[in-house]
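Q: Have a look at this fold, sequence not included:
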């Protein structure tokens, strides 16, 4: 195991202990319930919702619809059937109230697809409402309809995404950049996953990963660290180097720490949130979803990430955004959006058979 992996392993173990200790303490001190009982919490744990919230969209009416739809998820999770029906009615009301003005705000070529997507939203809302009348007997149908609803919502919101909203600092012009979104298909000996990369929140980190995927760097590499219910880590190449060696320089290519704060347009670079004194700031991409993907690094150097990455799989209710030991300390650049169940089967020694970009290739810009 390399020094980079060893250092991260030690810090990660402390993080894992901290997460569970915090959960136990919260169970006693905050909720007044037995320590081993988990609070339900209200952290956003759906990676699709987290990715939508990170889009550079300022249309408040659309965000209001998004917020209302997200409430359905929590109420379905805890079998609050009357609340689910109330949520459905609220979303339908918002679509009635804002639908025409939202469509009017779009360029002409986007109006028809957006109108069709709104109609698809209404259809899935109808299914959820009817299924919730049957309570637990209709839960599976309601959950399937909600998944379709969220997919349609993501497609709808993309109509309001314009040009990339900022310029990456010139000092990083030599690094690959992902100026938008992309998807990576990761085929492993444990199964297939799809990772959605978010270049809006982490253009350098996502760009570095996408560039290495395009180079075939990850093909054949093993998962050399797996901790059950915590994370799976890969990306350490064979040989003495513990990162990607750039053939142009003969040196390991590293990228700076890059974390975007929630509500801000562009990321902050070079330091962790702790180092910047941002104690109560949430990142745009938090560690609150199973399948969070982030870069490994040396514990004492926030700018040492190269090729090693990890996929977080801790219980989301233990890691609400801004209240865990990972947010603001590691650069998240995407989420597993298909095949999350594969994470429960990965073990040390499993290999990445292939990694390839299946969308967003045009958003990847190589370094100057």
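A: Cool, the structure landed. In this text, all values refer to a predicted model and were calculated from it rather than measured experimentally.
Q: Only C-alpha atoms from now on, for both contacts and neighbour counts.
A: Will do.
Q: all strands for this structure, in order.
A: When secondary structure is read from DSSP state E, the chain shows strands at 177-178, 181-188, 191-198, 223-227, 231-234, 245-246, 251-252, 258-259, 268-269, 292-295, 309-312, 332-338, 352-359, 364-365.
Q: Would you format those as CSV with distance to residue 204 and mean neighbour count included?
A: Below are the strands of the chain laid out as CSV (distance: least, CA to CA, whole Å; neighbours: other CA atoms under 10 Å):
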stretch, distance to residue 204, mean neighbour count
strand 177-178, 5, 28
strand 181-188, 12, 21
strand 191-198, 10, 23
strand 223-227, 23, 19
strand 231-234, 19, 24
strand 245-246, 16, 14
strand 251-252, 16, 14
strand 258-259, 7, 28
strand 268-269, 10, 18
strand 292-295, 11, 26
strand 309-312, 14, 24
strand 332-338, 9, 25
strand 352-359, 16, 18
strand 364-365, 10, 20
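Q: closest to residue 157 out of those strands?
A: Distances from residue 157 to each of these were compared using CA to CA; the minimum, 13.5 Å, belongs to strand 181-188.
Q: residue boundaries of the helices in the chain?
A: 3-29, 47-53, 60-77, 81-104, 108-133, 139-157, 203-214 (DSSP state H).
Q: Pipe these into CSV and attach distance to residue 188 per row.
A: Putting those into CSV (distance: least, CA to CA, whole Å) gives the following:
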stretch, distance to residue 188
helix 3-29, 20
helix 47-53, 21
helix 60-77, 30
helix 81-104, 38
helix 108-133, 33
helix 139-157, 25
helix 203-214, 14
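Q: which of those sits most buried?
A: Of all these, helix 203-214 has the most neighbours on average by mean count of other CA atoms under 10 Å, namely a mean of 26.
Q: Report all helices and strands that that helix contacts.
A: Contacting helix 203-214 under the criterion 3 or more CA pairs under 8 Å, 6 or more residues apart in numbering; DSSP states H and E are the following elements: strand 177-178, strand 332-338, strand 352-359, strand 364-365.
Q: Nearest the middle, which residue of the chain would you pick?
A: By CA atoms, centre = their mean, the mean C-alpha position of the chain lies nearest to residue 335, the distance being 3.4 Å.
Q: how much space between that one and residue 140?
A: Residue 335 sits 24 Å away from residue 140 when distances are taken as CA to CA, to the nearest Å.
Q: got the contact list for residue 19?
A: With contact taken as CA atoms under 8 Å, 6 or more residues apart in numbering, residue 19 is in contact with 318-319, 324-325.
Q: Just among the residues you listed, which is most surrounded?
A: Top of those by neighbour number is residue 319, holding 25 neighbours under the definition other CA atoms under 10 Å.
Q: What is the neighbour count of the residue nearest to it when sequence neighbours are not counted?
A: In space, and not counting its chain neighbours, residue 319 is closest to residue 288: 5.4 Å by CA to CA, 6 or more residues apart in numbering. By other CA under 10 Å, the residues close to residue 288 number 28.
Q: now swap in residue 304 and tell me
A: 21.
Q: Over to residue 291?
A: Here the count is done by other CA under 10 Å, and residue 291 has 30 residues near it.
Q: another structure for you, compare them:
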């Protein structure tokens, strides 16, 4: 059983429609033993009183919202404003890293009115690190990429100048945050070595006419070099995660798999009739996607997914939904509507013995995720989540609409669109956990249809970070 999609309007939220879930994943209903935990919240640290939602009032509000076409248009197209600098992390005395408090308009996803759709950038901002110099470096390096793609050559050169100044004058401040300063020094040197060729290709692009083959060649070379620098940047920031850092999870969930860090998963899909995937005229016999699964932001959700991948649960499974908004899978054949396994004592089992997991939401500024309740139920609507649904191919965990602890094995890829699902203004952030992004091959999602088959899913990196229940 799968999501029941209602209308594009439900992908957006405001003070009127925010409490309403946009999707209704038709996954196992909870048994009597775990029903009623909807209003019970469990935090990684300080538990607080929960807030319930009167769904009858919610429905009335939605009806009011639907009466205005103009309102719908505003909700679909309202711009979101972001301030990347507010996402800088800070250490807590007990060595738990928490990012600063931010509203939905101050998410980690970019600056100004621009929405950050880059999954690798979002993953970098989601790292539990505390170094303002590297965040400033990140802002400038990523800005080079945006300026190259829009042919703002002078701006790209200016960003490069700022980035070079940071690596030349603030190296010691960055390496002081690293687990191994020597490793970080080598990474920074690698970045410096690439900045010279990047400047040369950017300067060369300014010497040619707009639209010429020579300009395109110089910009392509710049883009490739900048991408290599970004990969160095990722390696540098990953070195800044404190040694032994683990996102705190309540002991209630110790009988569920947990991912302590990040893992990489590769999936290969084929069409059942042997036809190729067609992406804007480019044909491929198979679709191959690489995903980074984030146990920093969603240790229980990510752990459950990686555990199922390692068990081969998704191998030879059909895609069960593809409607232009999401691509979804994870519902096995037979009466069970999820993975049948040892249930968690905290949330129980589904009606067919499905292993259920709790809803897991990590808000920017908190020390760890909270569980079994939505951001709206907590009265925190509008606050930013550590990983936002603002990238094409963002991965979310499916569940029953009004039961937070009903997720088992179904998940979806969001086909992000800044108009229909604007970051900070959709009803996914804080209501469904985002636990990773497609970082390679996301374009294949455009031609993945119901009935296409996941030939294989495997963990290619980070498998050792999966901790099984003791």
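A: Good, I have the coordinates. Since the model is a prediction, treat every value here as computed from it, not as a measurement.
Q: Looking at the alignment, what corresponds to the residue nearest to residue 319 of the first structure in the second structure?
A: In the second structure, the residue equivalent to residue 288 of the first structure is residue 390, according to TM-score structural alignment.
Q: For its match, which residues are in contact?
A: Residue 390 of the second structure is in contact with 109, 115-117, 416, 418, 421-423, counting by CA under 8 Å, 6+ apart.
Q: before we move on, the earlier item: wait, which of the strands of the first structure is closest to residue 153 of the first structure?
A: Distance to residue 153 of the first structure, taken as CA to CA, is lowest for strand 332-338 among these, at 14.9 Å.
Q: Show where that closest one falls in the second structure, residue numbers please.
A: Counting by TM-score structural alignment, strand 332-338 of the first structure sits on residues 434-440 of the second structure.
Q: Compare the matching stretch with the first structure and give me the mean distance after superposition.
A: Between stretch 434-440 of the second structure and the aligned residues of the first structure, the post-superposition mean distance stands at 0.7 Å (mean CA distance after the TM-score superposition for the first structure).
Q: nearest residue to residue 206 of the second structure other than its sequence neighbours?
A: For residue 206 of the second structure, the nearest residue in space outside its immediate sequence neighbours is residue 153; the separation is 6.7 Å by CA to CA, 6+ apart.
Q: What residues does that neighbour make contact with?
A: Contacts of residue 153 of the second structure were listed using CA under 8 Å, 6+ apart, and they are 147, 202-203, 205-206.
Q: ok, back up a step: how close does the residue nearest to residue 319 of the first structure sit to residue 334 of the first structure?
A: Here residue 288 of the first structure is placed at a distance of 12 Å from residue 334 of the first structure (CA to CA).
Q: The aligned residue in the second structure for residue 263 of the first structure - how many residues pack around it?
A: Pairing criterion TM-score structural alignment: the partner of residue 263 of the first structure within the second structure is identified as residue 365. Residue 365 of the second structure has 22 neighbours, counted by other CA under 10 Å.
Q: Can you say which of the helices of the first structure is nearest to residue 242 of the first structure?
A: Judged by CA to CA, the one of these that comes nearest to residue 242 of the first structure is helix 3-29, at 6.7 Å.
Q: quick one: the closest one to strand 223-227, angle?
A: Angle of helix 3-29 of the first structure versus strand 223-227, following axes from the mean of the first three to the mean of the last three CA atoms, to 10 degrees, is 20 degrees.
Q: Looking at the first structure now, which of the contacts of residue 390 of the second structure still hold up?
A: For the contacts of residue 390 of the second structure, the contacts that persist in the first structure are 115-117, 418, 421-423, with contact defined as both residues aligned by TM-score structural alignment, their matches' CA atoms under 8 Å.
Q: Which two of these have the greatest separation?
A: Spatial extent of those (CA to CA) is set by the pair 116 and 421 at 13.0 Å.
Q: mapping the contacts of residue 153 of the second structure onto the first structure, which are still in contact?
A: Among these, the ones still in contact in the first structure (both residues aligned by TM-score structural alignment, their matches' CA under 8 Å) are 147, 202-203, 206.
Q: And those residues, which is closest to residue 77 of the second structure?
A: Nearest to residue 77 of the second structure, judged by CA to CA, of these is residue 147 at 23.8 Å.
Q: contacting residues for that closest one?
A: 153, 155-156.
Q: Could you see which of these carry over to the first structure?
A: For the contacts of residue 147 of the second structure, the subset whose aligned partners also touch in the first structure (both residues aligned by TM-score structural alignment, their matches' CA under 8 Å) is 153, 155-156.
Q: Can you lay out these as JSON lines showing distance to residue 233 of the second structure?
A: Written out in JSON lines, the entries for these read as follows (distance: CA to CA, whole Å):
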{"residue": "153", "distance to residue 233 of the second structure": "22"}
{"residue": "155", "distance to residue 233 of the second structure": "20"}
{"residue": "156", "distance to residue 233 of the second structure": "17"}
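Q: circling back to that earlier point, of the kept ones among the contacts of residue 390 of the second structure, which is the most crowded?
A: Among these, where neighbours are counted by other CA under 10 Å, the top count belongs to residue 423, at 30 neighbours.
Q: Confirm for me that it is in contact with residue 389.
A: Yes: the criterion here is CA atoms under 8 Å, and residue 423 of the second structure meets it with residue 389 at 6.3 Å.
Q: show me the residues around residue 310 of the first structure that make contact.
A: The neighbourhood of residue 310 of the first structure, defined by CA under 8 Å, 6+ apart, consists of 231-234, 293-296.
Q: Save the kept ones among the contacts of residue 390 of the second structure as JSON lines, and put in distance to residue 228 of the second structure too.
A: Formatted as JSON lines, the entries for these read as follows, by distance: CA to CA, whole Å:
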{"residue": "115", "distance to residue 228 of the second structure": "23"}
{"residue": "116", "distance to residue 228 of the second structure": "19"}
{"residue": "117", "distance to residue 228 of the second structure": "19"}
{"residue": "418", "distance to residue 228 of the second structure": "27"}
{"residue": "421", "distance to residue 228 of the second structure": "30"}
{"residue": "422", "distance to residue 228 of the second structure": "29"}
{"residue": "423", "distance to residue 228 of the second structure": "27"}
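Q: So which of those residues is the closest to residue 175 of the second structure?
A: Sorting these by distance to residue 175 of the second structure puts residue 116 at the head of the list, at 26.7 Å, by CA to CA.
Q: Which residue in the first structure aligns with that closest one?
A: Residue 116 of the second structure maps onto residue 44 in the first structure, with residues paired by TM-score structural alignment.
Q: thought that match was touching residue 50?
A: Yes: assessed by CA under 8 Å, residue 44 of the first structure is found in contact with residue 50 at 6.9 Å.
Q: which one in the first structure is aligned with residue 195 of the second structure?
A: Looking across to the first structure (by TM-score structural alignment), residue 195 of the second structure lines up with residue 125.
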